[in-house]
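Enquirer: Fold the following, please.
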Amino acid sequence: MTTIKNIFFALLVSIFGLTLANGQCTSDTNFRKPVTETIKNIETIFKITIIDDRGLLKGKELDYADWRIEQGNLEVSLANVLVPFELTYFKQPDGKYQIRKYENHKVSVDKGKERLDYLTTLYSNVSDWEKRKKEIKACMITSFGLDKAPPMPKSKPILTQKRIYKDYSVENIALEILPGVYTTGSIYKPYPLNKKSAIILTPDGHFGDGRYRKDEQYRCAIMAKMGAIVVSYDLFAWGESLLQFPEETHRNSIASTVQVLSGIRLLDYLSTIKNADISRVGVTGGSGGGSHTMFLSALDDRITVSAPVVMVSSHFSGGCPCESGRGIHLCGNGTNNAEISAMMAPKPQLIVSDGKDWTLAVPELEFPFIQRTYELYGKKNLVENAHFAKEGHDFGVSKRMALYPFMAKYLGLDLKKVQNEKGEIDESTCVIEPYDKLYVFGNKAENLPKNALKDIDKLYEMFGEKNLKVYEVKK
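Expert: As a prediction, the model looks like this:
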């Protein structure tokens, strides 16, 4: 009898369960609707304006769309609706919200502020900050793969004939930083070089014409005339580096590793030059060169003065893999360029920003955050911000005029060497050389070493890695 009751009970449960299941399966709605309609509901509920001027929501539908709205929490509501499509939102300065594709290196300014607010909770004294700084630095070294880099070859650098100009000289250099991998650039020196001189690295950025452009030649020549040994060097797969690696390989993440190594190993070489003063080392670059200015300052303790130009930002870390391709901004469970810039503390740093790119909020947002770190050491006065609200993304003359006195002050350079009778810095005394004079391998690459590596896969293998990037074959 008990067995019959059990069977009957099991049958009822089975039938009842099947009924429920069938009810769910045959439900006539899963509340699916166009995302644009849900976005309109969000606008109404939160009394905001949402812009989709790129048509990213067109044709997209979502199950349980309106159920994803959480009254009282705009950000969560937007994330719930947009994340399934790998979209995000940017809060604009005018208070409107714009729909954009998700990008790991770019968030809105308000998100940048949230991140900085969070980071300030992690340390309130030098001891705690030094621990975090050590953690981030160790992670950056591993992320870049610097701990796996082969030793620098013992080959002598390739140097061209020196050109002599008024108060400075120029010669081009190719330094073998890895087996068969040459970093190319130009060295500007005071002339005559008869006393101990500071060293300044100037990593190139993503500006047109690379290190051949006028503003970079002006910058290097002026600082050499002031008394520094200055080296300007190409990005990976840019300039003469293109003789080894094609342009598309610049967007390999290994580019960031090679560029960091270029700065470190050029400094190794420069420290061996007669009359080079390794106790006075500056670094400055703009855009992508600004990123690598921050990276070198954070990683190499020999850097004593830093001036990142148009790149310090809490909400943008560089869209190129040569800046953000190695995931260094995941270090310390999440960091950003503002915190990496702060790793320079308490040594002198000039942060140059403008009003028409991702550095637009530096005076109100990133600079106070970085100042706070300097203040932990009692050295708040050693970090400065030169902001040009009406200017855009460049290393223009006004930015250079802010740079020169700063470098002179903290590297012990002679600013009077470049001033005219009115006390103005005069760049007209510098010679702008044509491209061919700045080549180290010759006009037809006739001096390219026979061992020059041209295989990106083998470059990865040097670091115990495999190149996973696939290129489209050009026909």
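Enquirer: From now on I want contacts and neighbour counts done on CA atoms only, so please keep to that.
Expert: OK.
Enquirer: Tell me which stretches of the stretch 251-400 of the chain form helices.
Expert: Assigned by DSSP state H, counting those that start in this stretch, the helices in the stretch 251-400 of the chain fall at 254-270, 288-299, 321-324, 337-342, 366-376, 397-411.
Enquirer: right, so of those helices, which gets closest to residue 139?
Expert: helix 288-299 (10.4 Å; C-alpha to C-alpha).
Enquirer: among the helices of the stretch 251-400 of the chain, which is the most enclosed?
Expert: Most buried of the helices of the stretch 251-400 of the chain, by mean neighbour count (mean count of other C-alpha atoms under 10 Å): helix 288-299, with a mean of 26.
Enquirer: helices or strands next to it in the packing?
Expert: helix 126-144, strand 197-203, helix 254-270, strand 276-286, strand 305-309, helix 321-324, helix 337-342 (3 or more C-alpha pairs under 8 Å, 6 or more residues apart in numbering; DSSP states H and E).
Enquirer: quick check: longest helix of the chain.
Expert: Determined from DSSP state H, the single longest helix within the chain is helix 2-25.
Enquirer: could you point out which element follows that helix?
Expert: strand 33-34 (DSSP states H and E).
Enquirer: Tell me how far the helix or strand following that following strand lies from the chain's centre.
Expert: Counting by DSSP H and E, the element after strand 33-34 in chain order, helix or strand, is helix 35-46. Its chain's C-alpha centre and that of helix 35-46 lie 36 Å apart, by C-alpha atoms, centre = their mean, to the nearest Å.
Enquirer: Can you work out which other helices and strands pack against helix 35-46?
Expert: helix 74-82.
Enquirer: Please work out the angle formed by the directions of the helix it packs on and helix 35-46.
Expert: Angle, helix 74-82 to helix 35-46, by axes from the mean of the first three to the mean of the last three C-alpha atoms, to 10 degrees: 170 degrees.
Enquirer: ok now helix 74-82, how far from the chain's centre?
Expert: Worked out by C-alpha atoms, centre = their mean, helix 74-82 lies 28 Å from the chain centre.
Enquirer: Reformat the helices and strands packed on helix 288-299 as CSV; add distance to residue 167.
Expert: Converted to CSV, those look like this (distance: least, C-alpha to C-alpha, whole Å):
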stretch, distance to residue 167
helix 126-144, 39
strand 197-203, 14
helix 254-270, 20
strand 276-286, 17
strand 305-309, 23
helix 321-324, 35
helix 337-342, 33
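Enquirer: compare with the first, here's sequence two:
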Amino acid sequence: MKKVFLVVFLFLLLPKGNAQTSDDNYRGPITKTIQKIESIFKVTIKDKDGLLKEKELDYADWRIRQGNLEVSLTAILAPFDLTFFKENDSTYVIRKFEYARNSDNVGKERLEYLADLYPNLKAWETRKADLKQCIISSIGLDKAPPMPKKKPILTPIRKYGNYTVENIGLEIIPGVYATGSIYKPYPLKGKAPVIITPNGHFGDGRYRKDQQLRCAVLAKMGAVVVDFDLFAWGESTLQFPSTLHRQSIAQTIQVLSAERLLDYMATQKYADMSRVAATGGSGGGSQTMFLAAIDDRIKVSVPVVMTSSHFSGGCPCESGRGLHLCGNGTNNAEIASMAAPKPQLIVSDGGDWTATVPELEYPFVKKTYGLYGKENLVENAHFPKEGHNYGESKRMAMYPFMAKYLGLDLKKVQNEKGEIDESTCVIEPYEKMYVFGAKGENLPANALKDIDKLYEMFGEKNLKVNEVKK
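Expert: This next block holds a predicted model:
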């Protein structure tokens, strides 16, 4: 009888159902731990892409920090390279970890932290100088070989009424050519301001219609406009195939291309280098901010759909060199602030990561301008119902800003109603915009085509050895 009672007593002490013990490290599916977190914190946690499926974790429930939802989620998700985005006060979404992307609330938290670092102009100027040097070094500009002392390759000039276009191939380092087009007002009398216009990841790059319209209108207004291809994009693919665009060296070459095209422009008698501007959208917006931050020649900047505190550009050509780690962590809103106190128009929209600009990033940038007493020199043009592009309405916001601060003539592009009219601009076919011929037949013999050697020129080694090479 005693033996029967002992067996029954021991049975009552056994774990019920699926309860766990330290013998199995309290291991369990994290879906159940997430459900427990939802119950504790009264929130909804969505796993839209099934990222939690079949994942188990040791001591999962023990990682919950009562009273701190976000610490709890981080402890559960980080071992799987997962993170979370706050959708609203009661809803969170599970996402794969992306080094370049965070949720809006993380951006807000970072801006608050940064603002506390420099309560006055002296503190900001110290940080700005440190950031500038770090960005230059991170991109690799300080390791770039000298530009060869060769004349650029220029195609015959095409004349279209009151502006002209010619193509340029500039050897920026031995064997590497920046390819683009130069738009000039016609007739060109005296000195004209210079606008560098890096293109973004919009399909056809500098060959697309809206990019040509932007360059042509600015030229008709009186500016010399320099447009150029991204690395491993457009004619650059004659040297490096498009598969290499997502390598970090792309960021180096793209910024260096802009820098050395400006160096070339500085040798031209018609270029007024006291009036230099930069504008571009998306990846071109990233380059615009970088250039305005590190190159004192840039006096006016218009970064389009890229100024964000929580997204630094998912392409390594924008964020692959680690410049956003400078100063123990920075972001594009702070980098945009480095343009202060020079005129800057930040263009944003409601359909991408710039949706928060009016409430989050713009006030931060404006506060930095305020340290100089120049809040009036930074503006925000926001289009809440639009998406990620450098479309017509965004261009219409940019033209008057450039005219105001570069001394351009808006009347030259206005119709009888006073509206800016782009319709008289000529959209050229691809063939006319090529520097090296329709099939690349005029590519110089010394053109470099080895990505490994390109890295070596900067004292680095190509770690992506399995990438397709040309």
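Enquirer: Start from the N-terminal end of the stretch 351-475 of the first structure and give the strands.
Expert: Here the stretch 351-475 of the first structure has its strands, by DSSP state E, counting those that start in this stretch, at 383-388.
Enquirer: can you tell me which helix or strand the closest residue to residue 51 of the first structure other than its chain neighbours belongs to?
Expert: Spatial nearest neighbour of residue 51 of the first structure, excluding adjacent residues (C-alpha to C-alpha, 6 or more residues apart in numbering): residue 98 at 4.6 Å. Secondary structure assignment for residue 98 of the first structure, by DSSP H and E: strand 97-101.
Enquirer: Which strands or helices does that strand pack on?
Expert: Partner elements for strand 97-101 of the first structure (3+ C-alpha pairs under 8 Å, 6+ apart): strand 50-51, strand 87-91.
Enquirer: In the second structure, point out the residues matching that strand.
Expert: Mapped onto the second structure using TM-score structural alignment, strand 97-101 of the first structure covers residues 92-96.
Enquirer: Next: stretch 291-305 of the first structure.
Expert: The aligned range for stretch 291-305 of the first structure is 286-300, by TM-score structural alignment.
Enquirer: hmm, back to that, residues in contact with the residue nearest to residue 51 of the first structure?
Expert: 50, 51, 52, 53, 89, 90, 91, 92 (C-alpha atoms under 8 Å, 6 or more residues apart in numbering).
Enquirer: one more time with 6 Å, if that's ok
Expert: When contacts are counted by C-alpha atoms under 6 Å, 6 or more residues apart in numbering, residue 98 of the first structure touches 50, 51, 89, 90.
Enquirer: Relative to residue 465 of the first structure, how far out is it?
Expert: 39 Å (C-alpha to C-alpha, to the nearest Å).
Enquirer: try residue 288 of the first structure
Expert: Distance from residue 288 of the first structure to residue 465 of the first structure, by C-alpha to C-alpha: 24 Å.
Enquirer: and residue 4 of the second structure, what pairs with it in the first structure?
Expert: In the first structure, residue 4 of the second structure lands on no residue (TM-score structural alignment).
Enquirer: Oh, that last question was meant for residue 423 of the second structure, not what I typed.
Expert: Match for residue 423 of the second structure (TM-score structural alignment): residue 428.
Enquirer: cool, and residue 115 of the second structure?
Expert: In the first structure, residue 115 of the second structure lands on residue 120 (TM-score structural alignment).
Enquirer: cool, residue 373 of the second structure as well?
Expert: Aligned partner of residue 373 of the second structure by TM-score structural alignment: residue 378.
Enquirer: and the gap between its match and residue 220 of the first structure?
Expert: 32 Å.
Enquirer: Could you check which of the two has the larger neighbour count?
Expert: Taking neighbours as other C-alpha atoms under 10 Å, residue 378 of the first structure and residue 220 compare with residue 220 leading, 27 against 12.
Enquirer: tell me the SS of that one?
Expert: Secondary structure assignment for residue 220 of the first structure (DSSP: H, G, I helix; E, B strand; the rest coil): helix.
Enquirer: Looking at the helices and strands packed on helix 288-299 of the first structure, spot the one closest to residue 460 of the first structure.
Expert: Of all those, helix 254-270 comes closest under C-alpha to C-alpha, at 7.1 Å.
Enquirer: And that closest one against the second structure, how far off on average?
Expert: Once superposed with the second structure, the aligned residues differ from helix 254-270 of the first structure by a mean of 0.5 Å; criterion: mean C-alpha distance after the TM-score superposition for the first structure.
Enquirer: so how far is that helix off the chain centroid?
Expert: For helix 254-270 of the first structure, the distance to the chain centre is 15 Å (C-alpha atoms, centre = their mean).
Enquirer: Could you point out the residues of the second structure onto which that helix aligns?
Expert: Under TM-score structural alignment, the match for helix 254-270 of the first structure is residues 249-265.
Enquirer: what does stretch 193-204 of the first structure give?
Expert: Against the second structure, stretch 193-204 of the first structure falls on residues 188-199 (TM-score structural alignment).
Enquirer: and the matching stretch, how far apart are its ends?
Expert: 25 Å.
Enquirer: Would you indicate which residues of it are buried?
Expert: Residues of stretch 188-199 of the second structure classed as buried under the neighbour-count rule (16 or more other C-alpha atoms under 10 Å) are 188, 191, 192, 193, 194, 195, 196, 197, 198, 199.
Enquirer: go on, stretch 147-163 of the first structure?
Expert: 149, 157, 158, 159, 160.
Enquirer: quick revisit: kindly write the ChimeraX command that selects the buried subset of the contacts of residue 98 of the first structure.
Expert: Applied in ChimeraX, the following selects the buried portion of the contacts of residue 98 of the first structure according to 16+ other C-alpha under 10 Å:
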select :50,89,90
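Enquirer: Nice, that's everything, thank you.
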